[in-house]
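Chemist: Sharing a model prediction with you, sequence too.
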Amino acid sequence: MESAKAKINGHQNVIVMRHGDRADKREPLWVVIVTAVRPWDPPLVQDGKVQAFQTGQRIRSQVGFPIHRVIVSPFLRCIQTAAEVVAALSAVDLDHNAVSSKDVPSIENSTLKVAIEFGLCDTGAIKKEVAPKDGKFDFKISDLQAMFPEGTVDINVDMACKELPQWEESVEDFKERYVSTLKVLADKYPSENLLLVTHWTGVGTILCKYFKDATKYLVNYCGSVELRRQVSKSNESEEFEVITSHGVAFKDNKVPIHGPVIT
């Protein structure tokens, strides 16, 4: 088992994960039914919360390395997904009719920290009819931070992206921003393993960046791509490689996407 920090002279692992099942996709009339105040920021459905918690259990029991830091988009569905994953990683039992976290072999996550990051947003995919009229999303960061277990939020972290991306951001700008955000975060914490909780386009962007054959793909709710790179004592790092994926497949033949296995 690894120590509380990843070895400086070893590998850094980064998992890029999509949020869970969202209310407006499960129920297309969600906006009308609930007269949502924030129609562009739907929550998870209950099944999405269960799925996120179970994903956290899988990460804790199967990936073979501890997660030191969870970094998350401020959209509610991502925050709720991250909160469920953190609960599972921290062995907190929730009433989800899922396998109890105490039944899952534990990886040391006592120093787990959480931070919110504007750079992991996807504002470009929000439809015009539900987008905020003034273009302002008005996230209350302190309220979002309060959704995580006490002591896990790192309030001293500066975001890699200082401002929220503008609505109707182009695909090209999003891809450039997302890849840059990943690099900034990874370089900022080279001795830590990271879990980035984001959107479908975030997982897809990283997949296309580091796995060249993945041109047409499907990313399920809570689907993820696992990356790894070599980090030296001087913090000089190699490029990331895709090690494996979960809930991600080629679109045409539904074959799961896996990267090269690094021993």
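Modeler: Done, it's in. As the structure is a prediction and not an experimental result, all values here were calculated from the model.

Chemist: make it CA atoms for all contacts and neighbour counts henceforth
Modeler: Noted.

Chemist: What are the boundaries of the helices in the protein?
Modeler: Using DSSP state H, the helices found in the chain span residues 23-26, 30-34, 46-62, 76-89, 141-145, 171-188, 200-210.

Chemist: mind listing what's buried in the last one?
Modeler: Yep, that's helix 200-210 we're talking about. Residues of helix 200-210 classed as buried by neighbour count (16 or more other Cα atoms under 10 Å): 200-207, 209-210.

Chemist: ditto for the third one
Modeler: Within helix 46-62, the residues scored as buried using 16+ other Cα under 10 Å are 48-61.

Chemist: again with the shortest one
Modeler: Using 16+ other Cα under 10 Å as the burial criterion, the residues of helix 23-26 that qualify are 23-24.

Chemist: List of residues touching it?
Modeler: Residues outside helix 23-26 that contact it (Cα atoms under 8 Å, 6 or more residues apart in numbering) are 30-31, 42-45.

Chemist: follow-up on the earlier one: can you list the buried residues of helix 200-210 in JSON lines and add distance to F118?
Modeler: Output for the buried residues of helix 200-210, formatted as JSON lines (distance: Cα to Cα, whole Å):
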{"residue": "W200", "distance to F118": "16"}
{"residue": "T201", "distance to F118": "14"}
{"residue": "G202", "distance to F118": "12"}
{"residue": "V203", "distance to F118": "15"}
{"residue": "G204", "distance to F118": "18"}
{"residue": "T205", "distance to F118": "16"}
{"residue": "I206", "distance to F118": "17"}
{"residue": "L207", "distance to F118": "20"}
{"residue": "K209", "distance to F118": "20"}
{"residue": "Y210", "distance to F118": "22"}
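
Chemist: Look up the closest residue to I126, ignoring the ones flanking it.
Modeler: W40 (6.5 Å; Cα to Cα, 6 or more residues apart in numbering).

Chemist: take the one below as the second:
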Amino acid sequence: MSQIVWIARHANRLDFVNPDWFLTAERRYDPPLSNDGFVQASQLAQRLKREKISHIFASPFLRTVQTAHAVAEVLDLPIYLETGLSEWLNPDWMTEEPKKHSLAELFKLFPRIDISYTPRIAAKYPETKHQVRQRSGQTARCLVQECSPDNILMVAHGASVLGAAMGLVGDIAISEVKASLCSLVKVVRQEGQWLLELKGDTSHLTNVEEVVRFN
């Protein structure tokens, strides 16, 4: 029985466009989307409009929720916030555990969030590259098993997109997947084997980043 897993990275973030935002932000490690990021999220939604996706999971960071919300609006689906898809909690990028909006605050902004959902995998600061890959890979395997045979979308971050793909197809994803902003990875299960069909597709975007940034 086949199953399709879509893995999307969030769209462009405000601090990539305006680095000074970070200096005065209340939640400096949880930036929102930039103006062009909202355009990218809308283009991602249109790309997935005709796909038979049954469930949407998103990292609880604001930029991933905003990206997932654009898709959820078009597909008329709820959003499940899964901490296992979180940003790499890298101490070289973050001097402390990132402050994020509470579930109640996010639900007020995005009522498509299913507040009854319990995250399956935790993310703990600080973590190594190996730990983020292990964590996001475990999350991907858990979600596809629970949702099988339904098709799902996971909206994550550069490192957790790669880790989720690795969790399904193995280490080949390290050299194959290019997780640029708002890109799409597509993994298909056929006869018990996961196959990588899209490795970071950006054909739905009018603006694509030239250099992939993970932090």
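Modeler: Received it, and whenever you're ready, just let me know what you need. Just so it is clear, the structure is predicted and the values come from calculations on it, not from any experiment.

Chemist: which of the contacts of helix 23-26 of structure 1 has the most neighbours?
Modeler: L44 (24 neighbours; other Cα atoms under 10 Å).

Chemist: In structure 2, what sits opposite that residue in the alignment?
Modeler: Aligned by TM-score structural alignment, L44 of structure 1 pairs with L33 of structure 2.

Chemist: hang on, that match packs against V65?
Modeler: No - if you go by Cα atoms under 8 Å, L33 of structure 2 and V65 don't touch, sitting 9.7 Å apart.

Chemist: Excluding chain neighbours, what is closest to the residue most central in space within structure 2?
Modeler: Per Cα atoms, centre = their mean, the C-alpha nearest to the average position across structure 2 is that of A156, at 1.4 Å. In this structure, A156 of structure 2 finds its nearest non-sequential neighbour in R9, 5.0 Å apart by Cα to Cα, 6+ apart.

Chemist: I'd like to know how far that neighbour sits from T67 of structure 2.
Modeler: Distance, R9 of structure 2 to T67 of structure 2, by Cα to Cα, to the nearest Å: 9 Å.

Chemist: Common neighbours of the two, please.
Modeler: Common neighbours of R9 of structure 2 and T67 (Cα under 8 Å, 6+ apart) are V155.

Chemist: hang on, the earlier thing: out of the buried residues of helix 46-62 of structure 1, flag the one nearest to L227 of structure 1.
Modeler: Nearest to L227 of structure 1 among the buried residues of helix 46-62 of structure 1 is I59, at 13.5 Å by Cα to Cα.

Chemist: Now do the contacts for that closest one.
Modeler: So I59 of structure 1 contacts L89 (Cα under 8 Å, 6+ apart).

Chemist: And it, what's its match in structure 2?
Modeler: In structure 2, I59 of structure 1 lines up with L48, judged by TM-score structural alignment.

Chemist: and the residue lying closest to P132 of structure 1 once chain neighbours are set aside, how many neighbours?
Modeler: Residue nearest to P132 of structure 1 in three dimensions, not counting chain neighbours: W40, with 7.4 Å by Cα to Cα, 6+ apart. Using other Cα under 10 Å, W40 of structure 1 has 21 other residues around it.

Chemist: who touches W40 of structure 1 in this structure?
Modeler: 126-127, 130-132.

Chemist: Tell me, of the residues you listed, which are also contacts in structure 2.
Modeler: Retained in structure 2: V130, out of the contacts of W40 of structure 1 (criterion both residues aligned by TM-score structural alignment, their matches' Cα atoms under 8 Å).

Chemist: ok, and the most crowded of the contacts of W40 of structure 1?
Modeler: Top of these by neighbour count (other Cα under 10 Å): A131, with 20 neighbours.

Chemist: surely that residue meets D41?
Modeler: No - contact between A131 of structure 1 and D41 fails when scored by Cα under 8 Å: they sit 9.2 Å apart.

Chemist: So S175 of structure 2 versus A165 of structure 2, what's the distance?
Modeler: S175 of structure 2 sits 11 Å away from A165 of structure 2, going by Cα to Cα.

Chemist: follow-up on the earlier one: and the gap between whatever residue of structure 1 lines up with the residue nearest to A156 of structure 2 and L218 of structure 1?
Modeler: When structure 1 is aligned by TM-score structural alignment, R9 of structure 2 is paired with R18. Separation of R18 of structure 1 from L218 of structure 1 (Cα to Cα): 11 Å.

Chemist: These two: who's more crowded?
Modeler: R18 (28 against 20).

Chemist: From the contact count, pick out the helices and strands touching the strand ranked longest in structure 2.
Modeler: The longest strand of structure 2 (DSSP state E) is strand 193-201. Applying 3 or more Cα pairs under 8 Å, 6 or more residues apart in numbering; DSSP states H and E, one finds that strand 193-201 of structure 2 contacts helix 158-169, strand 184-190.

Chemist: Now tabulate those in TSV and tack on distance to G137 of structure 2.
Modeler: Listed next are those as TSV, based on distance: least, Cα to Cα, whole Å:
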stretch	distance to G137 of structure 2
helix 158-169	4
strand 184-190	13
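
Chemist: For T24 of structure 2, find the nearest of these.
Modeler: Ranking these by proximity to T24 of structure 2 (Cα to Cα) places helix 158-169 first, at 24.6 Å.

Chemist: can you give me how far the closest one is from the chain middle?
Modeler: Here helix 158-169 of structure 2 is found 10 Å from its chain centre; the criterion is Cα atoms, centre = their mean, to the nearest Å.

Chemist: do stretch 39-54 of structure 1 as well
Modeler: Averaging C-alpha positions (Cα atoms, centre = their mean) puts stretch 39-54 of structure 1 13 Å from its chain's average.
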